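[1] Have a look at this prediction, sequence included:
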Amino acid sequence: MTLPRPCALILTLLLALAIAGCSSTGGRKKGGYYKDDGPGDNPPANIDQIPDAEPRIEPYASGANRPYVVFGQRYVPDTTGAPYKKRGIASWYGRKFHGNSTSIGEPYDMYAMTAAHTTLPLPSYARVTSLVNGKTVIVRVNDRGPFHSDRIMDLSYAAAYKLGIIGPGSGEVVVESIQPDEIRQMEAARRSGTATASAQPAGASVEPGAVPVAPAVSAAPVALASAPLASATLPAAAAGSVYLQVGAFSQPANAQSLVSRINTQLGADGTPPAMVEQANNLYRVRIGPYPDRQAALNAVQRVSERIGILPSLAVQ
């Protein structure tokens, strides 16, 4: 396949990433990085305080979203806007590529909250949740990779650090695209000054699509349910099956404490009450049900302003 000039430059970078960040375990050092890659010499002291990427509506990069071939495998980026949710292994890349151009021509910053993916549109945003410790981050996807069958995403050093996979070098995660309707809700909440934290404080337990509870409510870290996802596409919502999720806990008392606080803050204005739903050993705090997806979306900002937590959609 003959690639246009911009894609040829991108492909060169992709091949380098494939060799360094997405190779098999051979040649990896302690910490999971490959050969002469690895952490920076003087990393910031407060990496765990680096804020998540702030999702924004952005135009797709020219040339970086065309079909391409690496190592004989053809990849077709999906620019249709279809939801994406998939579980797999995430790895990370560091100083070897720090300052080099990403697939969309931006300098790679190992201390920014970014990631590489083979088919998500560039740029776009994704919520990444560790299935080992429940930690969640939001990243801006601005690069291509990893090109290995057992990897789903290459994270920046900062994103991997916050997810707790710097030491082992990789970890099982759920990657979920953040859709435009949710991004617009986030942007509106930021403009109104509503709290929009999207990654949990230390010690909180969050599942894919959940947001942290207020600092006064503590939750012990848990491993999320390990049942395979049926597909990369979110299911269609049946009537009365859509909720707003505001947290997930390993301890029922913590979940019930949040429910009590939220129901007091919501008042009696017609908003459905918060409740606890148990699945295996995880206790989810949800508000609902709403009659359909649009009704739930319309309630996001109002609920967020009342309780100080930006909820996410959850389909029963």
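    Yes, it's here.

[2] C-alpha from now on. contacts and neighbour counts both.
    Will do.

[3] From G88, how far off is the closest residue to P252 other than its chain neighbours?
    Leaving aside its chain neighbours, P252 sits nearest to Y283 (6.0 Å; criterion: CA to CA, 6 or more residues apart in numbering). According to CA to CA, to the nearest Å, Y283 stands 23 Å off from G88.

[4] If you count surrounding residues, which of the two has more?
    Taking neighbours as other CA atoms under 10 Å, Y283 and G88 compare with Y283 leading, 21 against 17.

[5] Against A126, how distant is the more buried one?
    Distance from Y283 to A126, by CA to CA: 24 Å.

[6] same question, S304
    Counting by CA to CA, the gap from S304 to A126 is 20 Å.

[7] Put this next to the previous one:
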Amino acid sequence: MTTSLAGSRTDLPAEPPASPAGSVPRRRWSARSRRDFFVFLALAFPNLLLIGTFTYLPLINNIYYSTLNWTLGSASATVVGLENYLTFFTSADAGKVLGTTAIFTATTVAGSMVLGLLVALALNSKVRGTTFARAAVFAPYVLSGVGVGLVWLFIFDPGYGVLSWILRGLGQQSPQWINDPQLSLAMVILVYVWKNLGYCAVVFLAGLQSLPKDVMEAASLDGAGRFRRFASISIPLLSPTTFFLLITTMLSSLQAFDLIRIMTPLGSGTSTLIYEAYLQAFGAYNRAGYSAAISVVLFVILLVITVLQLRFVEKKVHYS
């Protein structure tokens, strides 16, 4: 006897209809998902609130202030649109300020990174005293920029500085480091590189110590010398570290203020964008709106440089 199976199991649930081709099934918003979301929100919201309050809100306000003709301390202001930007880019000082900013940034970034790499190579040696040497090299980076500027100003001052005293003892005249615009820029660059050298050295040292030893030993067995191993293996493998330092040191140099303010109060030859914005707002002009426009120009430059580095330079980074 044959039995028909069709319709014999009426107690089984009907199968859900098949999803259309290409459609993605919806995820169920389970109790665990809700709990994880609220935990994330509770942890992230305070940080997001602080970032929005102290970073993005001042940025938006500064962009608005840049459209005003506003004297600092005045109770009233006039909306002028892009006039502050046009005034800056058509002024005689715009090229000088942008050129000083470019020279200061390029020399300090290159000097800090090249010297930092050389110091890191020396500190990577297994000799006695390297721990103390690492601390001594890194110490200036964590010191106050105001304190560092005052100490170096005492050294470079042409009247009572230590360097002028040594030169007078040798029968030589001290250069006018502070009064000569070209020398004052060189002075600030030298001190800034000295202060940030330890940061680059420590980061490069961490990168050198993380290099795979088996690769270096294999290259040594193949007959590659120390310089060949450094140029062909160490430098490419250090590209993530170099890329990180390139971004951080460039952003830091573009925003350098404390050393310039202490060592050259009048900005003679050292008026970078950020210091020019300070002089316009808090100097003899009190042009708050014009100063805000210069700050926005600096922000746009920082943003463009960062995006270009992430877009093009990172392609050449070798991630192991």
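    Looks like it arrived, so ask away. Owing to the predicted nature of the structure, the values given are computational and were not obtained by experimental measurement.

[8] Can you calculate the TM-score here?
    Superposed pair, TM-score by TM-score structural alignment, normalised by the length of the first structure: 0.21. Supporting alignment: 116 aligned residues with a CA RMSD of 6.9 Å.

[9] wait, is the residue nearest to P252 of the first structure part of a helix?
    No: counting by DSSP: H, G, I helix; E, B strand; the rest coil, Y283 of the first structure is not found in a helix; it is strand.

[10] Compare S304 and A126 of the first structure (neighbour count), which wins?
    Legend: neighbour count by other CA under 10 Å for S304 of the first structure and A126, higher for A126 (23 against 19).

[11] Which parts of the strand or helix carrying V276 of the first structure count as buried, going by neighbours?
    Using DSSP states H and E, the element containing V276 of the first structure is strand 274-279. For strand 274-279 of the first structure, burial by neighbour count (16 or more other CA atoms under 10 Å) applies to 274-276.

[12] what helices or strands is that strand leaning on?
    helix 252-266, strand 282-290 (3 or more CA pairs under 8 Å, 6 or more residues apart in numbering; DSSP states H and E).

[13] May I see those arranged in a markdown table, with distance to M186 of the first structure as well?
    What follows is these, written out as a markdown table (distance: least, CA to CA, whole Å):
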| stretch | distance to M186 of the first structure |
| --- | --- |
| helix 252-266 | 20 |
| strand 282-290 | 18 |
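
[14] Looking at those, which one is packed in the most?
    Among those, strand 282-290 has the highest mean neighbour count (mean count of other CA atoms under 10 Å), at a mean of 23.

[15] Quick one: residues contacting N61 of the second structure.
    Taking CA atoms under 8 Å, 6 or more residues apart in numbering, we find N61 of the second structure in contact with no residue.

[16] Return the distance of it relative to G289 of the second structure.
    N61 of the second structure is 11 Å from G289 of the second structure, by CA to CA.

[17] rewinding a little: quick one: closest of the helices and strands packed on strand 274-279 of the first structure to Q185 of the first structure.
    Q185 of the first structure lies closest to strand 282-290 among those, at 16.9 Å (CA to CA).

[18] what's the angle from the closest one to helix 252-266?
    Relative orientation of strand 282-290 of the first structure versus helix 252-266 (axes from the mean of the first three to the mean of the last three CA atoms, to 10 degrees): 30 degrees.

[19] Kindly spell out which helices and strands sit in contact with the helix or strand that strand 282-290 of the first structure is followed by.
    Using DSSP H and E, the next helix or strand after strand 282-290 of the first structure towards the C-terminus is helix 293-307. Judged by 3+ CA pairs under 8 Å, 6+ apart, helix 293-307 of the first structure is in contact with helix 180-192, strand 242-249, helix 252-266, strand 312-315.
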